[in-house]
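> sequence unknown, structure follows:
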C-alpha cells in the first residue's frame, strides 16, 4: 500500500512540475509588460502615420462599466491576426485592468462588467497583427484611464 502511495505522490509532483513549466513558458499566459515582451515590440517607422488611442469609461447600468476606444490612424483587422509581418496602422488592442491582461479587443466597445471596489487602472495598448505592441519614438501606443469604484 505504501508503495502505491509513494508512486502516486511521485506522479503528482512530476505532473505539477511539467504543468508549472508549460504555463510559465507560454507567452499568452503572461501579463503586463512581460506579456508585451513575450510578443515583442513593433516600432512604427517615422514615415508612417502614428496611430493613437483614447479611452472613455462610462457607467453601463447600476454597477457595471462600458469602455469606448477612439482611434486615430488605426483600424481593427481581426482577420489578419497572427500574420508574421508587422503592421503599423491596423491590428488589435489589448485590455489590461490593474496590470493584468484581460482580453484582446477587435472593436471600439467593450463591456467591462463590474470592477473591484477602489482604484482601477484601465490600460489599452495597440498591437500589430503579429501581436507586437506598437511603439512610436520608443514609447508604447497606449492609453490609460483610472476609475474609482465606490460601493
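Yes, it's here. Since the structure is predicted, the reported quantities are computational estimates derived from the model, not experimental observations.

> Every contact and neighbour count from this point should use C-alpha atoms.
OK.

> so is residue 49 in a helix, a strand, or just coil?
Counting by DSSP: H, G, I helix; E, B strand; the rest coil, the backbone at residue 49 sits in coil.

> hey, where'd the strands end up in this protein?
Using DSSP state E, the strands of the chain run over residues 41-43, 52-59, 65-72, 75-76, 90-97, 100-105, 109-113, 118-128, 133-136, 139-140, 142-149.

> most packed of these?
strand 133-136 (a mean of 24; mean count of other Cα atoms under 10 Å).

> quick one: contacts of it?
36, 39-45, 50, 88, 125-128, 140-141 (Cα atoms under 8 Å, 6 or more residues apart in numbering).

> and the two most separated of the residues you listed?
Across these, the longest distance by Cα to Cα is 20.2 Å; it joins 39 and 50.

> ok, structure two:
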C-alpha cells in the first residue's frame, strides 16, 4: 500500500513538472515573437525616419539651388540705368493697391520655350530699347509674396499686421537674380503704419524715378 502511494505521488510530481516546463517554453517562445516583432517595427520606423530626413534634405537643397533671388546680377555698364519707385493707396473694399513707377526697365514675364534655368541667368536687354529686362519680386515685412509682371498689384489685408509694415519691390532678371547698378540693389521700400491717417511714414528708393512733369 505504501509503495502504491509513493508511486502515485511521484506520478503527480512528474506531471506537474512537465506542465511547468511546457508553459515556460510557451512563455519563452511568446517573448521571442514579441522581441522579433518589436525589432522589425523599430527597423521599419528607423528606415522611414531616415528616408524622410534624406528627402527633406534633398528638398531643402533643391530649394536653395533653385532660389536665386538672393544672388545679385550687375546691369551692363553700357545699359541705361533702371529706376524704381512705389506708391500705395488703400483699396475701397479691402487691402491696398500698389503701383510701380518704372523708368528704363522692360518689365515682362520670362520668355517662352526656355529649356533650362541656366538660359535665364544672363543679363538680357530688350532689343528695341536697350533696357535691361526681367520682372520684379514683391516682399511684405521681409517675406517674399510673389513675382510681379505688371505695374499694378492688389495687396490683400491678410498680409499686413496692425501697426508698422514694410512693402518692398526688387527688380530681377529672368533667372530671379536681383539687379544691381553701381553695386547697389535696385529696390524700393515703403514703411507704412495702418493705424495712422497718413499711411506712408517713410520711403526709400535706391534709384528713384525722377518726376519731370
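Received it, and whenever you're ready, just let me know what you need. For clarity, every value in this text was computed on a predicted model and none was experimentally measured.

> TM-score for the pair, please.
Overlay of the two chains. TM-score (TM-score structural alignment, normalised by the length of structure 1): 0.81; 145 aligned residues with a Cα RMSD of 2.4 Å.

> ok, longest helix in structure 1?
When structure 1 is parsed with DSSP state H, its longest helix is helix 2-25.

> Going by neighbour count, which residues of that helix are buried?
Judged by neighbour count (16 or more other Cα atoms under 10 Å), helix 2-25 of structure 1 contains no buried residues.

> Give me the residues contacting that helix.
Under Cα under 8 Å, 6+ apart, the answer for helix 2-25 of structure 1 is 29, 30.

> try it again with 10 Å
29, 30, 38 (Cα atoms under 10 Å, 6 or more residues apart in numbering).

> quick check, distance from that helix to the centre of its chain.
Centroid displacement of helix 2-25 of structure 1 relative to its chain, using Cα atoms, centre = their mean, to the nearest Å, is 31 Å.

> just to revisit the earlier point, now, which of the contacts of strand 133-136 of structure 1 sits nearest residue 60 of structure 1?
Using Cα to Cα, these come closest to residue 60 of structure 1 at residue 125, 22.5 Å.

> OK, contacts around the closest one?
Counting by Cα under 10 Å, 6+ apart, residue 125 of structure 1 has contacts 36, 52-53, 92-96, 104-105, 133-135, 140-144.

> what do you get if the cut-off is 8 Å, keeping everything else the same?
If you count contacts by Cα under 8 Å, 6+ apart, then residue 125 of structure 1 has 93, 94, 95, 133, 134, 140, 141, 142, 143 around it.

> same thing with residue 132 of structure 1?
Counted by Cα under 8 Å, 6+ apart, residue 132 of structure 1 has contacts 36, 39, 40, 41, 42, 86.

> Can you find the partner of residue 80 of structure 1 in structure 2?
The alignment partner of residue 80 of structure 1 in structure 2, by TM-score structural alignment, is residue 111.

> What about the residue lying closest to its match once chain neighbours are set aside, how many residues nearby?
Of all residues not flanking residue 111 of structure 2 in the chain, residue 174 sits nearest, at 8.0 Å (Cα to Cα, 6 or more residues apart in numbering). Residues contacting residue 174 of structure 2 under the criterion other Cα atoms under 10 Å number 22.

> Which residue in structure 1 aligns with residue 174 of structure 2?
That one, residue 174 of structure 2, aligns with residue 129 by TM-score structural alignment.

> From one end of stretch 176-183 of structure 2 to the other, what's the distance?
This stretch, stretch 176-183 of structure 2, spans 17 Å end to end (Cα to Cα, to the nearest Å).

> for stretch 152-170 of structure 2, same thing?
First-to-last residue span, stretch 152-170 of structure 2, Cα to Cα: 14 Å.

> does residue 11 of structure 2 count as helix, strand or coil?
Strictly by three-state DSSP, residue 11 of structure 2 counts as helix.
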